[in-house]
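Student: Fold the following and give me the result.
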Amino acid sequence: MTCGRPAEMRAGGDMRQVCLHLLRDDLPRAGLALARLHAFAPEPGDGKPQAGFDSFPGEAFNDCIGDSLSYFERIHKLLSRPLQQLPTPPAPGPAALDRSALLAQHHWLSRAWARVGQFETRQQQIDEQLRELNQLRKSLAELAGLDLDLGELHNPHRFLHLQIGLVPTENLNKLRRALALSGYLILRTSREPELSRVLIGGPRQTQELQEVLNAAGFQALDIPDDFRAASGQVAAQLTQRQAELEQRQHQLDQAMQLWVDENGLKLMQIKQVLDRARPLLGIGRAAQARGELTQLRGWLAADHLPQAEALLRQNLRHPFLLQQRPPLPEEYPQVPVPPKRHPWLRPFSLLVQQFGVPRFGEIDPSWLFTLSFCLMFGMMFGDLGQGAVFVLLGLLFRSRLGLLTPPLVLAGAASMLFGLLYGSVFGVEHWIEPLWRSPLSDPALMLGYALAWGVGFITLGSVIAIINRLLEQDLTGALFDASGVFSLVLYLSLVGGLYGLAQGDGFHPAALLLLLLALAAFMLHLWRESTAPWGERALTVLIETFELIIGYFSNSLSFLRVAAFSLNHVALSLAIFTLADTMDGAGHWLMLVLGNLFVMVLEGAIVAIQILRLEYYEGFSRFFRADGKAFTPLRYGPAPEVPANPQPHPPLHPRGMP
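Tutor: Got it, this is the predicted structure:
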């Protein structure tokens, strides 16, 4: 694979496998330097040391840095407020990433957590007691108005059963009469609009009493053991406990502030080091070593190689050797595929990866997806005025919309183009003369063009699938897959024959001959691939052939929705104008404005969803395997500026620092 336009058309672009030979001490600096590119993806291989290596130094860094990050995050979570008041410490030097320095910081954080962990324990105790105190206050509020000595409710009574609870106020009189019949009395009442608090007294509790209480909607209240006095005295006790807890919290805050005053600057310096060391967690088994000699392997786009070498020269202290080569065909499934970097293609590339990651070396579906998405949006939502609104909104709010800007602007531009073809401006079809025709002028013709578009789209997808199989040197797949040569010939010959029938010319003999030859070749391949008994094999061949033909035609008919939504757009506009014509003055214009907003928001969203459905299930599922490897590079700091279409450059030869 070479640099330039052919590589851009294939998934993964001009990706290279790089192998960096360096000394073990320089591994952290190399990881940080490559992380600044946001373009180097480590390659752990099969997880076993290659010949000549016996250890994985990256895993040692993982343990050290991972534990340090865990300690720091727990400390920072507890002391975040006093730490915010500290000034920003000076940036750490390169030596801060040495393994010895990282280990020293790990030990410091371990000792710091041993002390700060005591603060956390004390804070948890205070928080728990505050929660209990608040619960007691809530319980006391539920008992308010009964004027009881709550301590008496805890004392056993030999001949008297006391029960306190809530009852709906509307049931209070009925409950009083029912209790009187059972030998019980309501001794205290605190009447409220919805729920009243009651104290019930009488003989020992019986099943009859419980049934009466349940019928009245009675809810028993628990009396905490802490309540052993009158309500006023209990409230005073709770207030005293609140003051004691606040004093303990104040003392704890002072202790934590003192610790931050003594150690906060050191902690924030370690934070800066850990932020720089965090990318090293992604190295893992991509780095292998024997003694001091270390090798780091991964994947890097060819246009990033000069930057990578320059960063390594600036940051590494010892000589190094950087080797690179294109991936071998057998490595393609393991090569990570990054999204397109071009700002107008990247959002569509990310949508492609929502369906699945393309395999490296395949024709990248991002280009076809971008073009077909915009064209279908224009076909289904053709309006010059509404499309112009989309374009203006995308350009005016591009800083807020971010990645949504390119799809919105391009879809709006396509809508404007088809609006000119349809002669539609904000749903009005008599302001401008159409360059072609209005969809409602000939719905049958629109349905025919939509079906033709679907046939063309599916044909292109099958051609791409055939090319992908040939690129993989899979001749059998290119010929006999469900989107292979014989399947495509079968589909096109059947479409051509049916078109002849529709035109009254009959099924053309050439189309019939191609149909029978393709059908025979496809079925013969299925027969030879099957190892089942003859009867089962014949049934399998018939079912799979029938499924292939039905799949092609169901996918083709799905594209009729392209015409359906173009007609629906016109119909909605007519409905809005009809409603507006029933109003006068400001109401007329308000209906027109709100109606157009309704169409742009609701129908625009529905059209976008329908296009994604067509792309994913009628397009991608035909030629896109979606079994590639996601690109997860090391990252640190802001991403560097890289040209969207870099100029080809000569291959980077292995070289080291002098």
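Student: switch to C-alpha atoms for all contacts and neighbour counts from now on
Tutor: Will do.
Student: can you pull out the strands in the stretch 101-250 of the chain?
Tutor: Listed in chain order, the strands of the stretch 101-250 of the chain (DSSP state E, counting those that start in this stretch) span 161-168, 185-190, 195-202, 219-220.
Student: For those, give me CSV that also has distance to Val352 and mean neighbour count.
Tutor: What follows is those, written out as CSV (distance: least, CA to CA, whole Å; neighbours: other CA atoms under 10 Å):
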stretch, distance to Val352, mean neighbour count
strand 161-168, 60, 20
strand 185-190, 66, 17
strand 195-202, 59, 20
strand 219-220, 58, 15
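Student: What distance do you get for Phe559 to Arg341?
Tutor: Here Phe559 is placed at a distance of 31 Å from Arg341 (CA to CA, to the nearest Å).
Student: one more to line up against the first:
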Amino acid sequence: MVEKMKLLHITGPKYDIDRVMEQYLSRYEIHFENAASGFGISGHVRPFAETNIYKDACTKAQALWEHLKDEPGGAADYAMPVKMEPAEAEKVVEAAYRLTDEIVKRQEEMRKERMENQSLMDQIAPFRRLDYEFKKILEFQFIAFRFGRIAREHYQKLERYIHDTDHVLFYECDSDEAYVWGGYFVPRVYAKEVDAVCLSFHFERIYIPDSFDGTPESAYQEALQKKQAYDEEEQKLKKQLHDTLEKHAGKITGACAALEHYCNNFDVRKFAVCTTPGRKPGEQTEYYILYGWMSADDARKLEKETAEDSKIHVMEEDVEEHMSVSPPTKLKNPALFKPFEMFVEMYGLPAYQEMDPTIFIALTYTLMFGIMFGDVGQGLCLLIGGFVFYRIRHMNLGAILSLAGIWSTVFGFMYGSVFGFEDILKPVWMRPMDNIMTTLMLAIGFGMFLILAAMVLNIINAVRAKDVGRILFSPSGVAGILCYGCAVLCIVLYAFEKPVPATGILAVFVGVPLIAILLKEPLTNLLERKKKLFPEGESKAMFFVESLVELFDVVLSYATNSISFVRVGAFALSHAGMMGVVLTLAGYESGSPNWIVVVLGNIVVTGLEGLVVGIQVLRLEYYEMFSRFYQGTGKPFVAFSGNRK
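Tutor: Sure thing, here's the model as predicted:
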């Protein structure tokens, strides 16, 4: 269900906002609206713009906390922080920073040196095969040299050019799938000409630093040793920093928690505005104004708590009085159905006045899953596996899988199937493969019932939204129920060989609702007593043409939506068929089956078909049912306290 909301108008002296937030509002879930956008605010107002005075200290405290967590298990020892005021917390953070200032500075210097050393390694790594001292190359007077890389797609062109030129030498040093690294040597008198040609081949020049002696390999090994030394020093500094902070861990964690708490509370100002009401002569006290949504229960508790506090004024306003403001949606369902809120949120949250379909999807989803995947053994595996997955990973999908496994087990008894074996249990109802047409027809009939149920839910939602046209004349309204329901009744009577109503009766109960659907817009305008019945800027002829096309689509959707449920029966047959194939491959009919094949087959079928069935059931929920009664245009309830880390 969608929890009932109240719009709260909260005001008080500007200087008192932190106390109010700390003492009252931080203990409740409240969805703040931006008061600057205005909900009937009058007088002189301005945004409550202030720099967060706790932000810098909070950032520093979080950095210190990260240092404490660097050691394995470091954070677990300080899970219960010492409670303190913000001024004391800031002093603790500053004191800790002074203690660790030199260590942190050395860490920053070391990181810079390490980056420079890594850059040097990256530059010379491709040229390690060059067994010649770079310093001597740099001293060449008559020979120009260029080191770099060239893409493999252009390297063959460079090779042909060097082969045809007798004054260029290319030395290949390294290569991979994309590039070839090396350098070319050329007399200086030809350098410009050769540089231009190589540039046209996309030769990318790399400038080798002259800051080291020896060969590239020796320089690389020297840089590698420095890297190892930096790694060792980094670990020592990290441990030294952790040991220094560990002596004051309780205070630091307390300061981090306190500053983060006050920093988050301070941010409430971005939702507020300030005003000077001048309630008394000469009074210049500024007041803040906050607007926020709370659940009706929390709103009553807050009003009761603040009744005796003269510095805060809370006024409760009903949603109906402010329908121009879209209330946020907060779902509240029993624990058993709560995991299915995930499917609702995937489609879109219900609007505040709209019905929450969580319980509906929970019941229909698990029921259809069980019908399509009826097997006692595999159902119990889904039940246990989903439960364990939910307990370990706390994911809603595990709970959904476990509940679906219950219905799979139930329909396994109905079908008499245990891990695909159909000679262990006697079916309580029937075996799908023995009654193929009955299974498919019952699936379509079940789908028709669900479609009619969705139409009833649509009428309920339309009544809540006070949409007369949707209630009476929509394809899923009263007209739709009369038309579709009459068609379903005729099919049922025909199937049971009962007399079908006369043609005149059918014309009334099918034709009249279809005409009402065709003329939905003018009929709605007539009931709402609007001057113009037909849409403006459109001829009546064009209106009727478009309406007829839409009516044809409506009738077609009735048929296609109903037939779409045949997959419920088809998958029940498919499951039995796939397990039959597994048992045949295992040689079950011979009397001595290969149990390895049986086990592996059950695993494959459970995983593959379980995934496909889960997706297909969700498709039926969204396209065949949700599309008839549910819009999902609500905005989520975002509690201000929920923004905290």
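Student: Got a TM-score for the two of them?
Tutor: Here the TM-score for the pair of chains, by TM-score structural alignment, normalised by the length of the second structure, is 0.77; 614 aligned residues with a CA RMSD of 5.1 Å.
Student: what distance separates the longest helix along the second structure from the centre of its chain?
Tutor: In the second structure, taking DSSP state H as the definition, the longest helix is helix 86-124. The chain centre lies 36 Å from the centre of helix 86-124 of the second structure; the measure is CA atoms, centre = their mean, to the nearest Å.
Student: Phe559 and Arg341 of the first structure: which has the busier surroundings?
Tutor: Taking other CA atoms under 10 Å, Phe559 of the first structure and Arg341 do not tie; Phe559 has more neighbours (24 against 14).
Student: burial of Pro28 of the first structure, as a residue count?
Tutor: 24.
Student: Doesn't it belong to a helix?
Tutor: Yes - assessed with DSSP: H, G, I helix; E, B strand; the rest coil, Pro28 of the first structure lies in a helix.
Student: Pull the contacting residues for the counterpart of it in the second structure.
Tutor: Matched by TM-score structural alignment, Pro28 of the first structure corresponds to Asp18 in the second structure. Contact analysis of Asp18 of the second structure by CA atoms under 8 Å, 6 or more residues apart in numbering lists Asn265, Phe266.
Student: try Leu382 of the second structure
Tutor: By CA under 8 Å, 6+ apart, Leu382 of the second structure lies in contact with Leu401, Ser402, Ala404, Gly405.
Student: ok, now Pro44 of the first structure?
Tutor: Ile283, Gly284, Arg285, Ala286, Ala287, Arg297, Gly298.
Student: quick one: it from Phe507 of the first structure, how far?
Tutor: 58 Å.
Student: Over to His21 of the first structure?
Tutor: 67 Å.
Student: since we're on Ala257 of the second structure, how many residues are nearby?
Tutor: Counted by other CA under 10 Å, the residues lying close to Ala257 of the second structure total 24.
Student: As a check, name the ranges of all strands in the second structure.
Tutor: 5-13, 31-33, 45-47, 143-151, 169-175, 179-187, 204-205, 273-275, 287-295, 313-318 (DSSP state E).
Student: Which of these sits closest to Gly632 of the second structure?
Tutor: Closest of the strands of the second structure to Gly632 of the second structure is strand 5-13, at 17.8 Å (criterion: CA to CA).
Student: before we move on, the earlier item: distance to Leu620 of the second structure added to the strands of the second structure, as CSV?
Tutor: Shown next, in CSV, are the strands of the second structure (distance: least, CA to CA, whole Å):
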stretch, distance to Leu620 of the second structure
strand 5-13, 32
strand 31-33, 34
strand 45-47, 49
strand 143-151, 53
strand 169-175, 55
strand 179-187, 53
strand 204-205, 58
strand 273-275, 48
strand 287-295, 33
strand 313-318, 37
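Student: out of the ones you listed, which comes closest to Thr244 of the second structure?
Tutor: strand 31-33 (41.5 Å).
Student: ok, now how distant is the residue nearest the centre of the second structure from Gly632 of the second structure?
Tutor: Compute the mean C-alpha point of the second structure, and by CA atoms, centre = their mean the closest residue is Met346, 8.4 Å away. Per CA to CA, Met346 of the second structure is found 10 Å from Gly632 of the second structure.
Student: on that earlier part again, list the residues that contact the residue nearest to the centre of the second structure.
Tutor: Applying CA under 8 Å, 6+ apart to Met346 of the second structure gives no contacts.
Student: What's the separation between it and Gly614 of the second structure?
Tutor: 15 Å.
Student: again with Val508 of the second structure
Tutor: Computed as CA to CA, the Val508 of the second structure to Gly614 of the second structure distance reads 41 Å.
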